[in-house]
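In: A predicted structure for the sequence below; I have some questions about it.
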Amino acid sequence: MTHLTDPITLPNNLEDTTEQAIAATYQAIADGATRILVDLRFPELKSMPIAYEFARSFNERYDNAWQAIFSDAGAAALAKREWADLDVSVRGVNEGRRAVREEDKAFLLVEPSSVEVDQVEKLVQLAGDRPFVMLNPRLENSEVGLGLSARRLRDRFLSTFETAYYIKPLELGALWRCYPQTWQVWVNTEEGMQFLSEVEQRPSSDDIDRLFRQKTGQKTGSFLGRLQELFSALGR
């Protein structure tokens, strides 16, 4: 397990990424965060194996006094089959109060979409001051047909979460945050991935473009082969 007292650097495989994400989540909880976001933005990443590692870790910490919540009944049924070795209560996001029991100490919500924003917000409110971890949300999907007021509600809701872990490949590097560290931008070089800069708030795409131009003279225009191989391996 990654210890947050040790120097933390960009991971180079999915196992290290998952360990970092779990350790960062517990550090955020220890510091008082109750709404926690973990987001691994690898193309074609399968969330279920990562969710399993979180579930196994939650079992060790909370025993069976926690809930795993999924966006639909199909995903919940799949988890019940694939997690047969774990003593976990699995619910769908539409189950409301049944998904937030009085005895629960924590909650793990896996891959909700923008369709479930209202239901998710109600679950978070029911959870109160108990840790509620949202893993790989896809709340930015389904923009077509999503009105401006709905997008503003979603963005307001997301702003109440502490991002404990975030990693996303960029065309010239990577955007990464591992709590309690700040947001970091890394660049791919001939010697491998190198730290480029850090910022207090999550940078926008324009911020990242400006940063690459200032630091390297390059724009984020061409995907470097070595980086693509790295993140393809991470996403498997």
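Out: Happy to help now that I have it. Numbering: from 1, shown residues only.
In: from here on, contacts and neighbour counts on C-alpha atoms
Out: Fine.
In: and residue 201, helix, strand or coil?
Out: Classification of residue 201 using DSSP: H, G, I helix; E, B strand; the rest coil returns coil.
In: mind listing what it touches?
Out: 182-183 (CA atoms under 8 Å, 6 or more residues apart in numbering).
In: What's the separation between it and residue 176?
Out: Remark: distance between residue 201 and residue 176 (CA to CA, to the nearest Å) = 12 Å.
In: putting a second one here so we can go through both:
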Amino acid sequence: MCPTPRHSDTPTLGHTCPILFASLSDRKPVESEDEIVVMVVPDYQMLEYVEKIAARLSDDPPRPLIMWNPRLISEDVGVGFNVRKLRRYFLSTFTYVYSMRPLPSGAVFRCYPGSWKVFYDDKARANRYLLAKEQISRPDAEDLEIIFGNVDEKSDEGPSLFARAASIFSSVNRFMKVISR
């Protein structure tokens, strides 16, 4: 069953059902007829809206909510421990189906239903990664610190913001080349 388009110029992308777009802050961003909801880069400022939409979608019958590159937790924001804990709990109710997180010394990767994989740079071969560890649960900061052995803490000052950004982009590029082979 396809919902009636909200606008006459609603795109269908070659499908018989229209693809509708809305903002999280719209009065009613999700309709009861919507069969699936995709959120693109929802951030921590919109968490309240995301939680309300997720609750609405869990009605009978439950409908899927897909979040692409969610940024719902920010350690930089001066929010109390309990709020961060609630946000983490909310996010733990989701299943990560695809994740690629570049790191200065490697990357963390998962493609559902596979396990989480932690890779590190191969010092002998440029632009190559070696598998450091596979695990069922998503590795947290402590896991990564143990795996990498504090590789990033070689200097007291640490790398500059520009150097860290360049390192991350370089890591993403190398990792994408490796997994595309």
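Out: Perfect, thanks for sending it. Given the structure is predicted, the values throughout are model-derived calculations rather than measurements.
In: got any residues that touch both of residue 201 and residue 176 of structure 1?
Out: With CA under 8 Å, 6+ apart, residue 201 of structure 1 and residue 176 have common neighbours residue 183.
In: Contact partners for the residue nearest the centre of structure 2?
Out: Closest to where the C-alpha atoms of structure 2 average out (CA atoms, centre = their mean) is residue 69, at 3.7 Å. Neighbour list for residue 69 of structure 2: 40-42 [criterion: CA under 8 Å, 6+ apart].
In: What subset of those is buried?
Out: Buried members of the contacts of residue 69 of structure 2, counted by 16 or more other CA atoms under 10 Å: residue 42.
In: In structure 1, which of the contacts of residue 69 of structure 2 still touch?
Out: Contacts conserved in structure 1 for the contacts of residue 69 of structure 2, counting by both residues aligned by TM-score structural alignment, their matches' CA atoms under 8 Å: 40-42.
In: hey, where'd the strands end up in structure 2?
Out: Remark: strands assigned in structure 2 by DSSP state E are 37-40, 65-68, 98-103, 106-111, 116-121, 129-135.
In: Which of the ones you listed sits closest to residue 162 of structure 2?
Out: strand 98-103 (14.5 Å; CA to CA).
In: what stretch of structure 1 lies opposite the closest one in the alignment?
Out: Mapped onto structure 1 using TM-score structural alignment, strand 98-103 of structure 2 covers residues 165-170.
In: and of the strands of structure 2, who's closest to residue 20 of structure 2?
Out: Smallest distance to residue 20 of structure 2 across the strands of structure 2 (CA to CA): 9.5 Å, for strand 37-40.
In: mean per-residue distance, the closest one to structure 1?
Out: Strand 37-40 of structure 2, aligned to structure 1 and superposed, deviates on average by 0.7 Å (mean CA distance after the TM-score superposition for structure 1).
In: Which neighbouring elements make contact with that strand?
Out: Where contact means 3 or more CA pairs under 8 Å, 6 or more residues apart in numbering; DSSP states H and E, strand 37-40 of structure 2 is packed against strand 65-68.
In: now the closest residue to residue 108 of structure 2 other than its chain neighbours: how far from residue 110 of structure 2?
Out: Closest residue in space to residue 108 of structure 2, ignoring its immediate chain neighbours: residue 118 at 4.6 Å, by CA to CA, 6 or more residues apart in numbering. Remark: distance between residue 118 of structure 2 and residue 110 of structure 2 (CA to CA) = 9 Å.
In: Of those two, give the one with the bigger neighbour count.
Out: The residue with more neighbours, out of residue 118 of structure 2 and residue 110 and counting by other CA atoms under 10 Å, is residue 118; that gives 26 against 20.
In: residues in contact with the corresponding residue of structure 1 for the more buried one?
Out: Using TM-score structural alignment, the partner of residue 118 of structure 2 in structure 1 is residue 185. Contacts were defined as CA under 8 Å, 6+ apart; by that measure residue 185 of structure 1 touches 173-176, 195-198, 208.
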